[in-house]
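Colleague: The sequence and its predicted three-dimensional model are supplied below.
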Amino acid sequence: MSDLPADTPAELRPRALPVQPRSQRNRRKVLDAAHALLKAHGVHQLTTVAIAEASGVSVGALYRFFPNKEAIVCHLYEEKLIEIRKLAIDTRPDAATTPWRAFFEGYFRQLKAAERVVDFDFSLADAIFMLPQLWAIDLRHGMILADQLAADMRALGSPWSDAALFDLAINLYAIDSSVWMYWRYAQRYPALAIDRAIEASLGMMRPAMEGEAEPAALGVTREQLLASLAE
């Protein structure tokens, strides 16, 4: 399972997934060591030699798994996002018995909790500014979450069009992402940022969920984002 766009250059793609248990364990060691080094030193000081030394895996074996450090970081990043989505989506409240405000507040809180559970931290959040390749992975992640969020709004009674709900959902994802900027300023993870983001998000959702007219013009379309991924 991968979020990497189909046209991602070969030099940024991981090698074929190993079959042997020992090789699978070594591949995991490489990814875990890379994350530990990212936390300690950041992307710029990350090298394949340092990753190999920290993981206890030879440089030659590392290159059998990944062609370079960028591919390691890309895989680590997308792996964390996949885990976040699974945790957040699978633990959503029951839409059939939950009012929309409570449903989405619970979902937004679970989304942020999932980030902490899978250890998505400052080192990965900051890596996107150092490796442009991560932007496409993050955009794909945002679109998947937006599709789910739009579907949930529709299921909970919003009369808005699919296009308007997707545009709103992408805007909500941007608000969720902005929590990381506040946390970066604070150098910790104050829950106040989550509370404020949820309050802002529910306020933005109210017109869609209470049947008010949708915006006359939309800022972002799904087609536009897909086109940007294909560039």
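Modeller: Looks like it came in fine.
Colleague: Every contact and neighbour count from this point should use C-alpha atoms.
Modeller: Fine.
Colleague: which stretches of this protein form helices?
Modeller: With DSSP state H, the ranges of helices along the chain come out as 21-41, 48-55, 59-65, 69-90, 100-117, 122-127, 133-155, 162-186, 191-209, 222-230.
Colleague: Now do the buried residues in the shortest one.
Modeller: Just to be clear, that refers to helix 122-127. 122-124, 126-127 (16 or more other C-alpha atoms under 10 Å).
Colleague: Please apply the same query to the fourth one.
Modeller: Buried residues in helix 69-90, counted by 16+ other C-alpha under 10 Å: 69-81, 84-85, 87-89.
Colleague: Kindly calculate the angle that it makes with helix 100-117.
Modeller: 140 degrees (axes from the mean of the first three to the mean of the last three C-alpha atoms, to 10 degrees).
Colleague: what's helix 69-90 packed up against?
Modeller: Under the contact definition 3 or more C-alpha pairs under 8 Å, 6 or more residues apart in numbering; DSSP states H and E, helix 69-90 sits against helix 21-41, helix 100-117, helix 133-155.
Colleague: Point out the other elements, helices or strands, that the second one touches.
Modeller: When contacts are defined as 3+ C-alpha pairs under 8 Å, 6+ apart, helix 100-117 sits against helix 69-90, helix 191-209.
Colleague: next one: the longest one
Modeller: For helix 133-155, the contact count by 3+ C-alpha pairs under 8 Å, 6+ apart identifies helix 69-90, helix 162-186, helix 222-230 as packing neighbours.
Colleague: Please convert these to TSV, extending it with distance to residue 151.
Modeller: Below are those laid out as TSV (distance: least, C-alpha to C-alpha, whole Å):
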stretch	distance to residue 151
helix 69-90	12
helix 162-186	8
helix 222-230	14
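Colleague: who wins for proximity to residue 31 among those helices?
Modeller: Shortest distance between residue 31 and these, using C-alpha to C-alpha, is found for helix 69-90: 6.3 Å.
Colleague: alright, now check it against this:
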Amino acid sequence: MATKRKKSPPNAPRRVPLQARSQRRRERILDATAALLASRGIDAVTTNAIAARARTSIGSVYEFFPNKEAVLHALTARYLERLWARTEAVLAEAPPGPWRELTERWIDALATFYRTEPGYRELWFGALLSGALLSTGAAWGDEFSARVEAILSPLTPALAPAERRVVARSTLYIASTLLALAAQQDERQGALYVEEAKKAVCRYLAPCIEPAGRPGESA
């Protein structure tokens, strides 16, 4: 009896390039998609528009991706790795100190990412609001939340694993929502929302990190 071949997810890439030249073409396609998101919004992103912006053929796009959702999924994965690199840099550069200070530095790094990484804000909102991208947004949330959970683990020994998972995801979405809002404002107003993000996340985490009866910083 023949074994049925398992279908690939609809947003899975057609192939992962191994040669440097192919890798550069794939990156150019992702760069073009990010530029489209930043300049025209998620509704303007089509495979034809991506090909035109990347100055390549539509066949070249389909060589790597079966549809635009797959391109956006791959771009989300690239954003995640870049965003996590920022997080790791903050952790590596920060001297041992109060958790609140580290949290605030992390939020500053995320805020900078929202403002400087082309298309990230537009894709983040699109993943939340677009039915076609809900699975991509959920995958992003799962992956990044798991990494935040690992950071919180030594700080929240009293939490059960399931509770810590919820806290990590909530922390991520509280910060992300306010920072996405901040990125839509002018510089002065945006800075105010970044400060609100810091206060909101620290107040949310405080009972988990400094439970009642345990000495710690004041709330």
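Modeller: Structure received. All values reported here derive from a predicted model rather than from experimental measurement.
Colleague: how about the helices and strands packed on helix 69-90 of the first structure, which one is nearest residue 184 of the first structure?
Modeller: When those are ranked by proximity to residue 184 of the first structure (C-alpha to C-alpha), helix 21-41 comes first, at 13.6 Å.
Colleague: and the closest one, which residues are buried?
Modeller: Applying a neighbour-count criterion of 16+ other C-alpha under 10 Å, one finds 23, 26-27, 29-38 buried in helix 21-41 of the first structure.
Colleague: Give me the distance between that helix and the centre of its chain.
Modeller: Its chain's average C-alpha position is 20 Å from that of helix 21-41 of the first structure, according to C-alpha atoms, centre = their mean, to the nearest Å.
Colleague: That one vs the second structure - mean distance after superposition?
Modeller: When the second structure is overlaid, helix 21-41 of the first structure sits 2.0 Å from its aligned residues on average, using mean C-alpha distance after the TM-score superposition for the first structure.
Colleague: got a list of contacts for that helix?
Modeller: 17-18, 46, 51-52, 54-57, 62, 65, 72-73, 76, 122-124 (C-alpha atoms under 8 Å, 6 or more residues apart in numbering).
Colleague: same deal with stretch 181-197 of the first structure?
Modeller: Outside stretch 181-197 of the first structure, the residues that reach it (C-alpha under 8 Å, 6+ apart) are 109, 112, 122, 175-176, 179.
Colleague: How about stretch 201-218 of the first structure?
Modeller: Contacts for stretch 201-218 of the first structure (C-alpha under 8 Å, 6+ apart): 100-101, 104-105, 153, 156-160, 164-165, 167-168, 172, 175.
Colleague: One more pass at 7 Å, please.
Modeller: 101, 153, 157-160, 164, 167, 172 (C-alpha atoms under 7 Å, 6 or more residues apart in numbering).
Colleague: Make CSV from those and add distance to residue 190 of the first structure and neighbour count to it.
Modeller: Formatted as CSV, those follow (distance: C-alpha to C-alpha, whole Å; neighbours: other C-alpha atoms under 10 Å):
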residue, distance to residue 190 of the first structure, neighbour count
101, 22, 16
153, 28, 24
157, 33, 13
158, 32, 22
159, 35, 18
160, 34, 21
164, 32, 20
167, 28, 19
172, 20, 24
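Colleague: can I get those in JSON lines with distance to residue 200 of the first structure?
Modeller: Shown next, in JSON lines, are the contacts of stretch 201-218 of the first structure (distance: C-alpha to C-alpha, whole Å):
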{"residue": "101", "distance to residue 200 of the first structure": "12"}
{"residue": "153", "distance to residue 200 of the first structure": "16"}
{"residue": "157", "distance to residue 200 of the first structure": "20"}
{"residue": "158", "distance to residue 200 of the first structure": "18"}
{"residue": "159", "distance to residue 200 of the first structure": "21"}
{"residue": "160", "distance to residue 200 of the first structure": "19"}
{"residue": "164", "distance to residue 200 of the first structure": "18"}
{"residue": "167", "distance to residue 200 of the first structure": "16"}
{"residue": "172", "distance to residue 200 of the first structure": "9"}
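Colleague: Quick one: map residue 13 of the second structure onto the first structure.
Modeller: Using TM-score structural alignment as the criterion, residue 13 of the second structure maps onto residue 14 of the first structure.
Colleague: Can you report how many residues lie near the nearest residue to residue 94 of the first structure once chain neighbours are set aside?
Modeller: Spatial nearest neighbour of residue 94 of the first structure, excluding adjacent residues (C-alpha to C-alpha, 6 or more residues apart in numbering): residue 103 at 7.5 Å. Applying other C-alpha atoms under 10 Å, we find 19 residues neighbouring residue 103 of the first structure.
Colleague: With the one 3 residues further on instead?
Modeller: Close neighbours of residue 106 of the first structure, defined as other C-alpha under 10 Å, add up to 17.
Colleague: show me what contacts it?
Modeller: residue 93.
Colleague: What separation do you get for residue 131 of the second structure and residue 125 of the second structure?
Modeller: Plainly put, residue 131 of the second structure is 12 Å away from residue 125 of the second structure if you go by C-alpha to C-alpha, to the nearest Å.
Colleague: repeat for residue 19 of the second structure
Modeller: On the measure of C-alpha to C-alpha, residue 19 of the second structure and residue 125 of the second structure end up 33 Å apart.
Colleague: center of the second structure - which residue?
Modeller: Centroid-nearest residue in the second structure, with C-alpha atoms, centre = their mean: residue 80, separated by 4.5 Å.
Colleague: Give the equivalent position in the first structure for that one.
Modeller: In the first structure, residue 80 of the second structure lands on residue 81 (TM-score structural alignment).
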